[in-house]
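In: Curious how this folds, go ahead:
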Amino acid sequence: MSLNSRAIAALGAVVVVGAATVGTSVAIASDQTEHISHRATLTVGNSSIVADPLCWNNGSPITEDLQDKCQEAANDALKNGTLPTSDVVASDRVGVGVSPNVADSGWWAFSNGGSTSGGGRTSIASYAKGPTWSGAQQANKILNASGKTLITVVEGDKNSDNPIAVWYFQLNTQDS
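Out: As a prediction, the model looks like this:
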């Protein structure tokens, strides 16, 4: 069975209409504000949490003063239980994702648990520019002994002292 020129032309028309529809959808979706497009996702097992940055300076580097305020806000949110939170068991797999424009700037993620060789930090994603996903790690490698693990995601150039955005998530360890 061979395709005739009418069938090929019809398929071509479908592809062109489909591409135009997708292109228009992308153009409409990209009309979001810069802040909305700066998102991080924490995936634990089969569930995910999407969050806006806790610390954000409209796309400009966060100054040292703002970083201090950010740390205070993060500590308050941790104490008040207002951070994006997920329950986790040691056998879960945990990963972090970021939106494409965050990946274009560069980003990394770490926890305040796991091995102490990193000064009390365990890397979830080493500095990366381009990739939007950290890959999934075994939770028992990144959790701390307190039962509450803080996950930090940072957007920025690894050679800069000031990040562009910072997200925080909390993992609550559950019995398996």
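In: For the rest of this, base every contact and every neighbour count on C-alpha atoms.
Out: Noted.
In: State the distance from the residue nearest the centre of the chain to Ser111.
Out: When C-alpha atoms, centre = their mean is applied to the chain, the residue found nearest the centroid is Ala40 (2.6 Å). Distance of Ala40 to Ser111, given as C-alpha to C-alpha, to the nearest Å: 15 Å.
In: Please apply the same query to Leu11.
Out: Distance from Leu11 to Ser111, by C-alpha to C-alpha: 50 Å.
In: With neighbour numbers in mind, choose between the two.
Out: Ser111 (25 against 12; other C-alpha atoms under 10 Å).
In: Correct me if wrong: that one contacts Ser126.
Out: No - using C-alpha atoms under 8 Å, Ser111 is not in contact with Ser126, being 11.8 Å away.
In: tell me which element the closest residue in space to Thr43 that isn't next to it in sequence falls in.
Out: With C-alpha to C-alpha, 6 or more residues apart in numbering as the criterion, Thr43 has its nearest non-adjacent residue at 5.2 Å, and that residue is Gly95. For Gly95, the element it lies in under DSSP states H and E is strand 93-98.
In: Also this sequence, please, to line up against the first:
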Amino acid sequence: MSLSTSVTAGLAAAAVVGAGLVGFGVFQAVDNGKPPTNEATLVVGTSSVRAEPTCYNGGKAIAEADLAKCAQQAAKDSEDKKLANLDVRASDRVGVGVPKDLADKGWYAFTGQGQNRTPIIAGASGTTYSLSQAAAGLMSSDERTMVTVAAVDKDTNEYYAVWFFNMNNQKS
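Out: Next comes the predicted model:
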């Protein structure tokens, strides 16, 4: 017994509508109505890790005193190996990504501390990825290299988010 053309077309249309509804249901289940996160991404070679900002004030500028406390907490978390981290070798390439809304304000990323800072990207605005840099030029001589990423309004110099990562220095 063969099905008529109109029956076949009707079944195909039902299958398409059903697939669309299933797809929408999966999207709804994954999305759950949650707002987008403010995660930054550290990319080393072919690996990546994401982290929520260590310093964040709900989208408002962060007070100077809170930034200082945040930096102290990040240093402690680094020592305690609690920061999001990836292994890095001198032959790797390193890049950083930030959320679009914060990238539009302006941002930068660097390794090291104080006078020993090495920029990954400086004064970026609008772009969400730093392009990759040779890890050899970014690594410290210690067992870990801290990466600091900051969203800073280019006009007011106010900080809106700061993320910290560790790169675990490996011998090649």
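In: re the thing from before, from the contact counts, what lies against the strand holding Gly95 of structure 1?
Out: With contacts taken as 3 or more C-alpha pairs under 8 Å, 6 or more residues apart in numbering; DSSP states H and E, strand 93-98 of structure 1 sits against strand 40-44, strand 122-128, strand 137-138.
In: mind giving me TSV with the ones you listed and columns for distance to Val88 of structure 1?
Out: Shown next, in TSV, are these (distance: least, C-alpha to C-alpha, whole Å):
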stretch	distance to Val88 of structure 1
strand 40-44	7
strand 122-128	15
strand 137-138	11
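In: which one of these is the most hemmed in?
Out: Sort these by mean neighbour count, taking mean count of other C-alpha atoms under 10 Å, and strand 40-44 sits at the top with a mean of 23.
In: That strand vs structure 2 - mean distance after superposition?
Out: For strand 40-44 of structure 1, the mean deviation from structure 2 after alignment is 0.3 Å (mean C-alpha distance after the TM-score superposition for structure 1).
In: what's the matching range in structure 2 for that strand?
Out: Under TM-score structural alignment, the alignment places strand 40-44 of structure 1 onto residues 40-44 of structure 2.
In: Run the angle between the longest strand anywhere in structure 2 and strand 40-44 for me.
Out: Longest strand in structure 2 by number of residues (criterion: DSSP state E): strand 159-169. Between the axes of strand 159-169 of structure 2 and strand 40-44, defined by axes from the mean of the first three to the mean of the last three C-alpha atoms, to 10 degrees, the angle is 20 degrees.
In: Which positions in structure 1 sit opposite strand 159-169 of structure 2 in the alignment?
Out: Using TM-score structural alignment, strand 159-169 of structure 2 pairs with 163-173 in structure 1.
In: so how far is the matching stretch off the chain centroid?
Out: Relative to its parent chain, stretch 163-173 of structure 1 has a centroid offset of 9 Å by C-alpha atoms, centre = their mean, to the nearest Å.
In: With stretch 33-52 of structure 1 instead?
Out: With C-alpha atoms, centre = their mean, you get 5 Å for stretch 33-52 of structure 1.
In: Show me what counts as buried in that stretch.
Out: Going by neighbour count (16 or more other C-alpha atoms under 10 Å), the buried part of stretch 33-52 of structure 1 is 37-45, 48, 51-52.
In: which helix in structure 1 runs the most residues?
Out: helix 5-29 (DSSP state H).
In: Contacts for it, please.
Out: The contact list for helix 5-29 of structure 1, computed with C-alpha atoms under 8 Å, 6 or more residues apart in numbering, is empty.
In: mean deviation (superposed) between the strand holding Gly95 of structure 1 and structure 2, please.
Out: With mean C-alpha distance after the TM-score superposition for structure 1, strand 93-98 of structure 1 averages 0.5 Å from its match.
In: what angle separates that strand from strand 122-128?
Out: Using the same axes, to 10 degrees, strand 93-98 of structure 1 lies at 30 degrees relative to strand 122-128.
In: corresponding residues in structure 2 for the helix or strand just after strand 93-98 of structure 1?
Out: Following strand 93-98 of structure 1 in sequence order, the next helix or strand is helix 100-105 (DSSP H and E). With TM-score structural alignment applied, helix 100-105 of structure 1 matches the range 100-105 in structure 2.
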